[in-house]
Structure formats: C-alpha cells, structure tokens
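J.: this one's sequence-less:
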C-alpha cells in the first residue's frame, strides 16, 4: 500500500498539513492571544483559532482541498503549528501555499517569503523509488506566544483518498472554531460518518446551484490529554470521515458503497501481474514435489520467498496500490508489501495452494477499522492462505518472521481480502495470554558485602518476543547490548556476557536471552543484616497518579503471561530473618501471585506469575484497576531480610 498517501489522508484534516492567508503590513491586529477564552488555554500547547476545510469534488477522478488554518503557538511543545508541512506526489499537486505570522498582540511580524519554504524528497528510508515530496514553510518564532496563519490548496487525482476531518488530532491542542465544507455534484453524493461530535455539530445539508453542500462546524473544544491505558486518540476526539461513492485513480475507476466493491477494485489492479516465468514455475514444482500437505507446501514456498527476496518499497502514482508483476520480483529479488505478497501468491498458485492478498491497517497503536463505513483505511498488504484445517497468514516483507505468525503489527484486527468475487472483510488471529509468554529463570549469588552475580535465562514467545526479534535482526551487537541495559532497568548493573537465540519452527516464535550480570550492592547492608528485593527483573511500576475522574475507557492491548523463578544463594552463615508473605490476587484485570520460600538446601527461591488479558473496560472501572496495579507494585518491592547471627 502507499504509506505516504495513508499518512497524507490522516494529516489533511488534522493540521499536520497546513495552509495560509497572507496579511498586509499596517492592517488591524489579527488573532490577538488575549482574545482566546481562558478554558482553551488550559492544558494546551497550541490553540487552533480557525480551521476552514473546503473539499470540492470536481468529478469522479478529481477533487480540490483547500485549508485555511490559524494556530496560536503557546509554548515550545506546540511549535509544529508554526510551520506548514504539505506533502505532495504525482496524484496530489499543490496549487499555492501562503502564510503570515503575528505576535501576541496580533500585529503582523511578516508574511511568508520564498526563503522560508524548502522542498524535500519525502524519502521514507526504505523506498527505492518514490515521487513523494514535501514542502515546508517555516514561520516559527523564538518568542512565545505567536500566531501562524497558513492557506494552501491541494489538487488530487486520487479520489479514493478522501480526507478525514479531525481538527483536534493532537493532545494538548484546543480548538476555537473549525469548519468543514464538502461540495459535490448530485451524481456523486458524499458518504460520511460522524463520530463523537459535540452537540449541535451534526451535518447541515444545502444546495449551491446544482451542487450539494455538506457543512460541519466545531467550536470551543478544550485541549485533550490522553489518559494512561486509553484507546488511541483517534478514537476519542470528534471526527468526520468522508468517502466517495465512485472514484478513479490514474485511469482505474471504481465504486465504493461496500467492502465487496473496494476489494473488487483492488483485485482488478493485480490482474495480469501474477504470471511467473516457466523457470520459476518449474522451481516451485520441484520444491514441493512429493509434499502432499498444503500447509507444508505453503511453508516451503514462504521459506523460498524469505530466502530469495528483500523488502524495498517503490511508490510511484498508482504504484501506491498496484503491485508490479511477479516476474519482476523474481528477476530483481525485491519488492514492497504489495509486490512481495503478489509474488508469494503466484508462487503458492504454482504450488497448488490458494491464497488471497489482504489489505490491512498495520501498526501497534492503529485505530480499529470502521467496519460499517467502507473506505480505504489500510496501509499495508499481507497474504491469507485459507486451508481446510485452518487459515495461515503470511507477512511477506520479512526475511525472518515465523511462518504463519503476525504478532502486534498486523494481528487481531480486520483485513480486506481481495478475491475474484470482490472484497471480504475478515479478522486476523489474536494471540491469547499463553501465546505471549515471558518465562525467566535466574540464579543469583550474594556475597557478604551485598554484591551479586546472576545468570539469567529468559524465554519470550509471541508478542513478547516481537521487539527482541527486531533488535536481533536490525541492530549491531553493541546496540543490542545497549537495549539489553535499558530493559534491565537496574542501577549499576554490568552485563558480563550476553547471547540471543531465535527459534521460529514452533507454533509461536521464541527468543531466548541469556545474560550474566554483575550486581554491585544489590543487597544493602546494615550491621549484620542484608536487605534485598527478591523480584530481580520484573517489577511492575504503579500507575501514574490520576487527576480527577477518569474520562476514557481502560484498554489493555496485549494479553500476556510473565513467570519468574529466581533462586538466591546467600552468604555463608546468613539466615532469612524476614520473608515476604505470599500474595495472591484475582481480578477482572488479571491474576497475580508471588511467593518467597526457604528451600531445604538453604537457598531462597522467589516465584512470581502475572497473567493479564486484552480488553476494554468502562472508565468507572479504572479505580479498581489502579488498586490492582498498586497491590502488584507493592508486592514486587517487598524485601527479604537476611541476618548473620552474632558470634
């Protein structure tokens, strides 16, 4: 998928891509800061004084989007609103970009000059070819507050990508007044979805000659601060989503009133692009010769894909949606998510295994797909392999991912299958808590001075190994060690030895980490006593202090199980004097148990198990969740006291 276009669509309605009106020197004051209502300055880094979006649909293949945005920047943390960052490409062209900046009293400082605007290639770091560019007009000031005013116009020939309108997309940004106006011919009626709109903000419909006009307006929206463990901000702020009934992208027309139609358009883009050369087909047939099980054949094809290709994005015009031919990937050895998925589909077809490309919204913090509002909500492509026993999902851009594993990047969300019959909205598999495990065993030797030395073996599976796997494959050894130090979060610890091993052959991918640690002053010494915390490496901090009543739902994103067994060898002559009491907790938010035991051989063994689900809970339940976390945090900090008898 075209990542740039996806980013652009979200930014168009949110102020990341700004626009501006000029001002005459000597004119009356504009937008004095003193005129901002006090409630809008509270907890805000910037205030959107006025944002006017006008979307004019010129036809099925052309729309014009103008934005006039005025934002007062109150401090350094809101300074991005002092610059206009306007993306464009082959399908989106900038007609003009103007701007002015005013001081706190509303007096014109200056208007935008040519020297204030730079044009850059919007290279994403992984695209081999891209026509994505960005124009940056910078009116930021060193002295706060100030007000920046921008206006720009963007002409688009990609009418599938209608903007979403969410003026309050950022935290700590309030809105004084904002309007959205959509003008469209009657034969191309607007489709829209309103979410979380303030009272009185619903659409007003009118006529402008023969054209239909849809208008929304917001005013006096206080700044929002996302609360801990809440859904993504995009699911909390007022938003109007817009979409066409018919569209066209670079000569490819489509209809959009159902998921079936959108998927049909996407499927048509792949036709005549799945043909392999006879040599490649023969290679696949030889690879799966004698393998009757379709799952085993699919695994062999996937491993061939991983060993012979690499991910390189190519984003040019319609190429944001359309893969280049499978034969091209075979000859070059590279492709983006669309091309590699299409190539793998062609390989599987040659192996006698059916599969479908699937559009998906990838990313750990992505908002859920609005299933009742068909439109392009996707930024990535993966592959679905429906088998008789189960369904296998393949991430075709990775050379290291386990066969059939999706994880936190694409798991547990909706995807749009592109089938010959059209689009079909389905859900990717969700991991259970036992799939996302972290099992740790450690041996710790404590000396009479309280210094410790530990050998630690940690086995992580599923989503608990996602970040570790990325570190292993993407960072050099010295950076891997730095990351290990950050995860340990222990003062004065030294990693003496470290190793990481990955196993992707099982039902869940596994990363095993082995560390040897020096722990100076791990136990504090007072007289003839040593005080230490048996929980070596897995202490859950308490939740952040809450100010006022909870507003947002509580969202627990990832189910998991953590299990720790730590055995301490104490200095000769020392005996446990005070041992933490066992703790057992059972709540709707998870279960926790911890126990410290003195074993017959004189060692002290600490065990801890925490299991938590994924789910969303009402805001009123957050207090009970806080209590659960506080009790865990207290138990995790409990101390063991060792004493040496007086001689």
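T.: Everything's here; your move. Everything quoted here is computed from the prediction, not taken from an experiment. Residues are numbered from 1 along each chain as shown.
J.: When you work out contacts or count neighbours from here on, use the C-alpha atoms and nothing else.
T.: Fine.
J.: can you map out the helices along the chain?
T.: 3-12, 38-41, 259-270, 278-287, 294-308, 326-332, 337-350, 466-474, 477-488, 622-636 (DSSP state H).
J.: Check those helices for me and report the most buried one.
T.: Highest mean neighbour count among the helices of the chain (mean count of other Cα atoms under 10 Å): helix 337-350, with a mean of 27.
J.: Touching that helix from outside, list them.
T.: With Cα atoms under 8 Å, 6 or more residues apart in numbering as the test, helix 337-350 has contacts from 1, 270, 273-276, 281, 284-285, 298, 301-302, 305, 309, 311, 313, 321-327, 329-330, 334, 354-357, 380-383, 395-397.
J.: repeat for stretch 543-554
T.: Residues contacting stretch 543-554 (Cα under 8 Å, 6+ apart): 227-231, 236, 616-622, 626, 629-630.
J.: Which positions within stretch 640-647 qualify as buried?
T.: Under the neighbour-count criterion of 16 or more other Cα atoms under 10 Å, stretch 640-647 has 640-644 buried.
J.: Residue 538: which of the helices of the chain is closest?
T.: Residue 538 lies closest to helix 622-636 among those, at 7.8 Å (Cα to Cα).
J.: Who are the packing partners of the closest one?
T.: strand 583-587 (3 or more Cα pairs under 8 Å, 6 or more residues apart in numbering; DSSP states H and E).
J.: want to compare, so here's the second one:
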C-alpha cells in the first residue's frame, strides 16, 4: 500500500490500518520538502539549509535539491529517502559527510546509493520506488550534504508543501519555481512571505524563503492552523496528463477524472450472467445495491496496484473480475460497473480519508485526495460505499471518511458534496460492569461503536487470537483485574457494532472501615490532555465521543444508608454525568460522557481542559458509601 501524501511524516502503518489507498502518489507528482530527508526525523536532526528548484514545462518537470542537514545525536534516523516513480530519471550526484565546520569526513560512493520499492511488503506490484542511503558517524554533531536531481516525465501538481506534521527544524529553506510565461499557474501559501518574482528567458521565476521550528511536543487533538507552519501549494491551471485537464474549477478537475477513467466499465459476459443470477427476483434498488456490495466484499480483496498513471487512473472492471483484487480505484470502478449493468447510477467519489479531517479549500481546486468511495443516490437515501473493507456493514460511514467534503465525479457536472458526519448515537460505547464482591469477580458486557468498533472489528477479523488476547488484557482493567475468559462477537456486517463479554478475577474490590465502605471506580478510558501551560494549539475534535457505563456493585448482607451525590456538568465542549441508585444490597452507578465535535481555539483551551479534568477527576475518585 503505497502511501505518499502531503506529509511524509505521517506514519505509514496508520494508513495501512485504515486501508487508505494511494491517490496522491509519486506518479501524480507532489513535492514535499520533508520527503527529501528522513521518514521519521525528530529534533535529533535539523535542516541547516535547503534549496529546492523546480523547472516546469510541457515536457514535464525537473527538480533539483541541495540539502545540508545536521545530525545531533544517535537517536536521529540518518537514512535519507528520495521517492520517485517508474519512468522518472533520477540521480544523486553529490553525497558527503562533514563535521560541524564543513570539513569533509568522507564522500559516499555511487554503489552505496541504493533503490528499493517504496512499501513492497504490502503491495502486490507497484511502480513507486525510493533512492536511499545512510551516513552514520560516531562523533556528534555531524552534517550530511547531498544534491539530487529528478526529471518527471509527467506532472500534475507542481509543489505541495505542508510542514504542519513535521518534527524537523528548518533553519533556512528556499523554494524556486520556474514556469513558462505562456503557462498559467495557481498558488497559495500560508505562514510564508510573498514570493519574489522575475521574468527571464521566457520563464517566470517565483522564490519563497522561510524557516520553521516545530513545537517540541505534539499536542493531542491539535488544531493544525495554530502551529503557524509554512505551506505552499502550486498547480498548473491547465495540464496534459493522460487526458488534457484543468484546475480552473472543481468541476473541470472532476470532469477530467471522468475522462481519464472512461470506458473502463466493460464486464465479461460471464460476470454479467452472475449479476443476473444474483439479482433475480430482487426489485428494490437498495437491495440490489447491497447484494452487489456483498458480492464485492466476499469475492475480491483490497491490494494496492500502482502502475502508469498510478494514483488517478483506475484499472478496468474486467481486471478485477479476472484477478479478484484491486486498489480503492479499481474496486470502486468495479462496483460502479456492476451497478451500471444493473441499471443503477452511481458516482466515483474522491475523498481525503483519515481519522483527522483536513479542511478542503473550496477555492483552490487541486489533487487534494487520497482515496475513492462510491456514492449511490437512491430514492429513500444516498448511500456511500467504502469498497476496500470486507468486514463493514453496507453503507457504513466510518471515522475515516465522515464529516468532510468529497468530489463527486460526474461526466459534465462534477461537484463537491458533503459526507454526513457521525452523530453521538453512531459512536456510543456502552458498558455494563457487574462487581461481585462475594466471589471477587467482575463481569463485563460492552457494545462498541465508532472508532472502537472499527478497531475491535479489525482485530477480531484480521488478527490472531494471541494478539487479541493481549489487547483485551492490556486495554481493559489493566492492573486492576486478571482476565479469566472473554468472547468477542461482531454482528456479521449487519450493524456497525461489536460486543464483548468477559470475566475477570479481582482482589480488593472494596475496603470496609467500620460503617464506611470504599469501592474502587472503573474509569472510562479517555486520553490525557496537556495542561494549559504546556499546550501550544487549540483543539480539533473530528467526531463525537460518547460513553455510557452502568456499574453494579453487589454487596451482600450490607444495608447501604448513604450514597454519593450526583454530578452533572454541561459545557460547549460536551457533558458529563454520574449518579447513583440503591437497589436492595446493590449500588448502581450510572455514568455518561459526551464530547462534541468541533474546533476550539487556544484561547478556549483552559475551559476545555477544565471540563476534561472534571470528568477525569470524578472518574478516578473512590466511591464512598455508608452502611448500618
């Protein structure tokens, strides 16, 4: 699964687990300054000086990079990775190791610069590669200097830089872009000064200079705009990439995608016969769509195949029929082709997938997507179908596509559409915990939805039992109780929830002091946020988080006469409630926590933190009751 997106620092494993396929890959020509260094740099390394020079014309584009970076300690990842695609011409002309004063320690030989597939372990076949080399030294700090040169035969985006997720300090960076005067470009930039421009030899030259020191720690749920990170995005107004296209509008770009993938919907005769058999005696359009979606899930598998036009042009439907696999583009096109044969219209839809919602600039058409889904308008509803996951229910809108804009591709009327946002009931995670003090056991029954459903559903279907056992032991009542047994049950793709029942052995569930009993709490598992004095950004909550607990403490032979007071807190950020009830010799604790989605500026972080801490403090409190 090749995952080249606009920030190379995003962890590849995260995207593999989300099953997001390549859209913005090397073949689509993006340029990321961070990709010129390591995949996982930290403050253990820093860019002293970097110049990236792009010369764009009708024959493609040349990129020349001159980089001087400093390695400060042995914790730095010193492997340098330069991505490219099949058909690109690439060379690394100068590589040397220097001391801090610029004295050359050694030069790298040509045979020490190697090639490999970008992520060969998870792709059947791919045309995306990296040049890589490593320069280690035992005296710190030291510096690495190199010059690389790439000629791209085709180009779509010219430059796509965003330092919002970068961890590497950049002291001085220069971006030079040269474009023929006759060619129009569009660009936007943030947290960078306006470019200097000049005209020379029928080219218009743009020069940006900037530096950036990222924060020392990454705030949880951070609001990226508060980082003031430099970003520069440049696209040609018109381009020739397989088909002539334009970034004049989202409509023109989507229409180009349609033309690029036109006539790839032909199905073999035997496949058409299978569809006829599957849909025989079915009259409801929605039922027909679901039957074909289940057929896709059951008889194909997801795998990245990135060839030629790679991230944007799909493989034909017949390819998936014959091979029973495909990437997100191919699987989506295959389902669309089956629906077309059945007389049901549907639309190939581009989306920027990920659990964190990236704001799509509606005023800047560009190749801003990394994934494809299928939109199916029906009389009673519009269904959005994720075609790469074999285990999710029909029409499930997961955390990785919800609540954002997407580009619906239509022949003559491509347009941005909103993908529905998850509502609180869609993500409700509920637990019933029975605490049996007489036999020192805890019986748990819980139903997970939302991101926890996605996690446990993946674990139940894709991971071995030993790994699932470790997850249950480490994530539930860790350090409080010993797991006896458990059962994890999905709903066989009928509904987006998964249930867990488990038994635990627990000692010291409660302590008795005269007429007082102290019961251990079972806190909701929620993240720890930075204190206001440590926080550097606002908060972005991408979807609601909703938890409900019912905890039943059975205390035989004790008559309870006093229970804790109710707590209720409601704010702009969410609400929290805990209350208690008596039923014979049983204390029942009811808890609810709802966190609203939203973006909250740093000026409101103090309020947000107080709300979260109120919840966490009450969750961690021991429960005090009085008995006769």
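T.: Arrived safely, thanks for sending. What you see is a predicted model, and the numbers here were worked out from it, not measured in a lab.
J.: Drop the TM-score for these two in here.
T.: Scored against TM-score structural alignment, normalised by the length of structure 2, the superposed chains reach a TM-score of 0.90; 606 aligned residues with a Cα RMSD of 2.6 Å.
J.: re the thing from before, selecting buried members of the contacts of stretch 543-554 of structure 1 in ChimeraX, what would you type?
T.: Listed next is the ChimeraX selection for buried residues among these, using 16+ other Cα under 10 Å:
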select :227,230,231,236,617,622,626,629,630
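J.: And the contacts of stretch 543-554 of structure 1, which two are furthest apart?
T.: Taking Cα to Cα, the two most distant members of the contacts of stretch 543-554 of structure 1 are 236 and 630; they sit 26.5 Å apart.
J.: ranges for the strands of the stretch 451-600 of structure 2?
T.: 482-490, 498-505, 510-513, 516-519, 539-541, 545-554, 560-562, 567-570, 574-583, 586-595, 598-600 (DSSP state E, counting those that start in this stretch).
J.: Could you save those strands as CSV and add columns showing distance to residue 108 of structure 2?
T.: Converted to CSV, these look like this (distance: least, Cα to Cα, whole Å):
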stretch, distance to residue 108 of structure 2
strand 482-490, 54
strand 498-505, 54
strand 510-513, 66
strand 516-519, 65
strand 539-541, 45
strand 545-554, 52
strand 560-562, 76
strand 567-570, 62
strand 574-583, 57
strand 586-595, 53
strand 598-600, 48
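J.: quick one, which of the ones you listed is nearest to residue 113 of structure 2?
T.: Of all the strands of the stretch 451-600 of structure 2, strand 539-541 comes closest under Cα to Cα, at 41.4 Å.
J.: mean shift of that closest one relative to structure 1?
T.: Aligned to structure 1 and superposed, strand 539-541 of structure 2 gives a mean residue distance of 1.4 Å (mean Cα distance after the TM-score superposition for structure 1).
J.: Please tell me which residues of structure 1 that strand aligns onto.
T.: Aligned using TM-score structural alignment, strand 539-541 of structure 2 spans residues 554-556 in structure 1.
J.: cool, stretch 447-465 of structure 2 as well?
T.: Mapping stretch 447-465 of structure 2 onto structure 1 (TM-score structural alignment) gives residues 459-477.
J.: For residue 171 of structure 1, which residues are in contact?
T.: 223-226, 233.
J.: Could you point out which of the residues you listed is nearest to residue 611 of structure 1?
T.: Nearest member of the contacts of residue 171 of structure 1 to residue 611 of structure 1, counting by Cα to Cα, is residue 226, at 25.4 Å.
J.: separation between the counterpart of the closest one in structure 2 and residue 529 of structure 2?
T.: Using TM-score structural alignment, the equivalent of residue 226 of structure 1 in structure 2 is residue 218. Distance, residue 218 of structure 2 to residue 529 of structure 2, by Cα to Cα, to the nearest Å: 11 Å.
J.: check contacts around the spatially most central residue of structure 2.
T.: Structure 2 has residue 354 as the residue nearest its centroid, 2.8 Å off, counting by Cα atoms, centre = their mean. Neighbouring residues of residue 354 of structure 2 by Cα under 8 Å, 6+ apart: 15, 18, 20, 399-401.
J.: let's go with 6 Å and repeat that
T.: Residue 354 of structure 2 is in contact with residue 400, counting by Cα atoms under 6 Å, 6 or more residues apart in numbering.
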